[in-house]
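1. what's the 3D shape of this:
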Amino acid sequence: MRRMPCICNATFATGLLLLLATIGLTGCGFQPRGQAVLLSGVPSPLHIAGLAPYSPLQRELVNQLETSGASLSETAAGAAAVLRISDWRSGSRVLSVNSRNKAVEYELEESATFALRTADGREPVAPQTVRTLRILFQPEDAVLGSSREAELLRADMRRQLVDSIVRRLAATR
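-> Reported below is the predicted structural model:
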């Protein structure tokens, strides 16, 4: 009689490894990117002030706040709290140049200051600044691809900036 290899040991070992990896990742605070944060402690409805109505940051902020369960108000008068965004900056600076003194590497920065004030004058979130930096490499022979890459990086940086704001709002009680 031939003896069949036991598959259950390999299955058990694989399952145990997956379980340990899952526990390790959740224990260190890892969360999948783009996971919605619930805003249970934030007064509702919320009004966003300080940004142009259809600016990229405004659109991203509205999208993430609605995904997080916040109801938004068009006016400050009808809101229980006002999220004021001020000093939104989008900048870049040259990091390195090539042998012909042409810029080939840039540091991109997105930053904004925000505060949350309730209708009764309390300030659960004092003014604080969030900031994100990225490095963009722009070879001189790929101008079209580099400009598209810069646009994608900026959009990703805005998402990260808004994500940071929403997480800080979610931490308020």
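
2. please count neighbours and contacts with C-alpha atoms only from this point.
-> Will do.

3. for whichever strand or helix holds residue 64, which residues meet the burial criterion?
-> Following DSSP states H and E, one finds residue 64 within helix 56-67. Residues of helix 56-67 classed as buried: 57, 58, 60, 61, 62, 64, 65 (neighbour count, 16 or more other Cα atoms under 10 Å).

4. distance between that helix and the chain's centre?
-> Relative to the mean C-alpha coordinate of its chain, helix 56-67 is positioned 11 Å out (Cα atoms, centre = their mean, to the nearest Å).

5. which other helices and strands contact that helix?
-> Counting by 3 or more Cα pairs under 8 Å, 6 or more residues apart in numbering; DSSP states H and E, the packing neighbours recorded for helix 56-67 are helix 143-170.

6. helix 56-67 and the helix it packs on, what's the angle between them?
-> Interaxial angle, helix 143-170 versus helix 56-67 (axes from the mean of the first three to the mean of the last three Cα atoms, to 10 degrees): 50 degrees.

7. and this one, please, so the two structures can be compared:
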Amino acid sequence: MFSRRFETARSGRPVSARVGTWLLVSLLVAVLVSGCGFQLRGEVEIPQDLTPIYVDSSPGSPVRSAIRDLLTGSQVHLTENPAEANLRLRILSEGRSSRVAAVNANGKTLAYELHYVVRFDAVSPDGAQKVPTQTMDLVRNFDNPDVEVLGKQLEEDLIYEDFATDAADRILMRLRAVLN
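-> Predicted coordinates for the structure are as follows:
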């Protein structure tokens, strides 16, 4: 009784009224979000007649791994057997490179420009091209101060991992745009 009286006195309303208000606000937000067409990131809408998909790439491809991760839990199924696939997503090439973006007066490199280039297409089982060959070049600047030399290599590797995930996400968005 004391705690209920305390809760009522502190806010001026009974506890049940505040819970009801929060419930109403939460319900209103859920209705508005669902009504505007919002979908969680990672939701991939590829026609069901095109699944399962076979991702054809070089062994150990970071983009292939990222595509697998992004499709986990979605309605799109992947297969390891190209004969079972209704769509074959081919990662034709992927490469990483860097170039010097800035130097100081002594010729010391201050920043690099990192590139991650991915070429891909998608074909049906009969070889008809569903998505034409496309090239994606992702670019990011990378500062290179004199301190924390060991940490910079790790940071660069993390940026390239991020590139692979971003490339996979963009590939899936392009598939959805072309195939729907």
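
8. sorry, back to before: by how much does the next helix or strand after the helix holding residue 64 of the first structure deviate from the second structure on average?
-> Counting by DSSP H and E, the next helix or strand C-terminal to helix 56-67 of the first structure is strand 81-97. Relative to the matching residues in the second structure, strand 81-97 of the first structure has an average distance of 0.9 Å after the fit, by mean Cα distance after the TM-score superposition for the first structure.

9. elements contacting the helix or strand just after strand 81-97 of the first structure?
-> Going down the chain from strand 81-97 of the first structure, the next helix or strand is strand 103-118, by DSSP H and E. Contacts defined by 3+ Cα pairs under 8 Å, 6+ apart place strand 103-118 of the first structure against strand 81-97, strand 125-137, helix 143-170.

10. of the ones you listed, which is nearest residue 113 of the first structure?
-> Closest of these to residue 113 of the first structure is strand 125-137, at 4.1 Å (criterion: Cα to Cα).

11. check the mean deviation of the helix holding residue 64 of the first structure from the second structure.
-> Relative to the second structure, helix 56-67 of the first structure is 2.0 Å off (mean Cα distance after the TM-score superposition for the first structure).

12. next, the angle from that helix to strand 81-97.
-> For helix 56-67 of the first structure against strand 81-97, the angle by the same axes, to 10 degrees is 130 degrees.

13. how many residues are close by the equivalent of residue 149 of the second structure over in the first structure?
-> Residue pairing (TM-score structural alignment): residue 149 of the second structure is matched to residue 143 of the first structure. Other residues near residue 143 of the first structure come to 11 when the count uses other Cα atoms under 10 Å.

14. just to revisit the earlier point, in a markdown table, list the helices and strands packed on strand 103-118 of the first structure along with distance to residue 111 of the first structure.
-> A markdown table is the format used below for these (distance: least, Cα to Cα, whole Å):
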| stretch | distance to residue 111 of the first structure |
| --- | --- |
| strand 81-97 | 5 |
| strand 125-137 | 4 |
| helix 143-170 | 7 |
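
15. so which of those is nearest residue 21 of the first structure?
-> Between residue 21 of the first structure and these, the shortest gap by Cα to Cα is with helix 143-170, which sits at 24.7 Å.

16. what packs against the closest one?
-> Helix 143-170 of the first structure makes packing contacts with helix 56-67, strand 103-118, strand 125-137 when contacts are defined by 3+ Cα pairs under 8 Å, 6+ apart.

17. can I get the ones you listed in CSV including distance to residue 92 of the first structure?
-> Formatted as CSV, these follow (distance: least, Cα to Cα, whole Å):
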stretch, distance to residue 92 of the first structure
helix 56-67, 17
strand 103-118, 4
strand 125-137, 9
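
18. would you mind finding the most buried of the ones you listed?
-> Comparing those by mean neighbour count (mean count of other Cα atoms under 10 Å), strand 103-118 ranks first with a mean of 19.

19. which part of the second structure lines up with that one?
-> Strand 103-118 of the first structure corresponds to residues 109-124 of the second structure when matched by TM-score structural alignment.

20. how far off centre is stretch 90-110 of the second structure?
-> Using Cα atoms, centre = their mean, the offset of stretch 90-110 of the second structure from its chain centre is 24 Å.

21. name the residues of it that are buried.
-> 90, 91, 94, 109.

22. right, and residue 109 of the first structure touches residue 130 too?
-> No. Contact criterion Cα atoms under 8 Å: residue 109 of the first structure and residue 130 do not qualify, at 10.7 Å.

23. I am finished for the moment; much appreciated.
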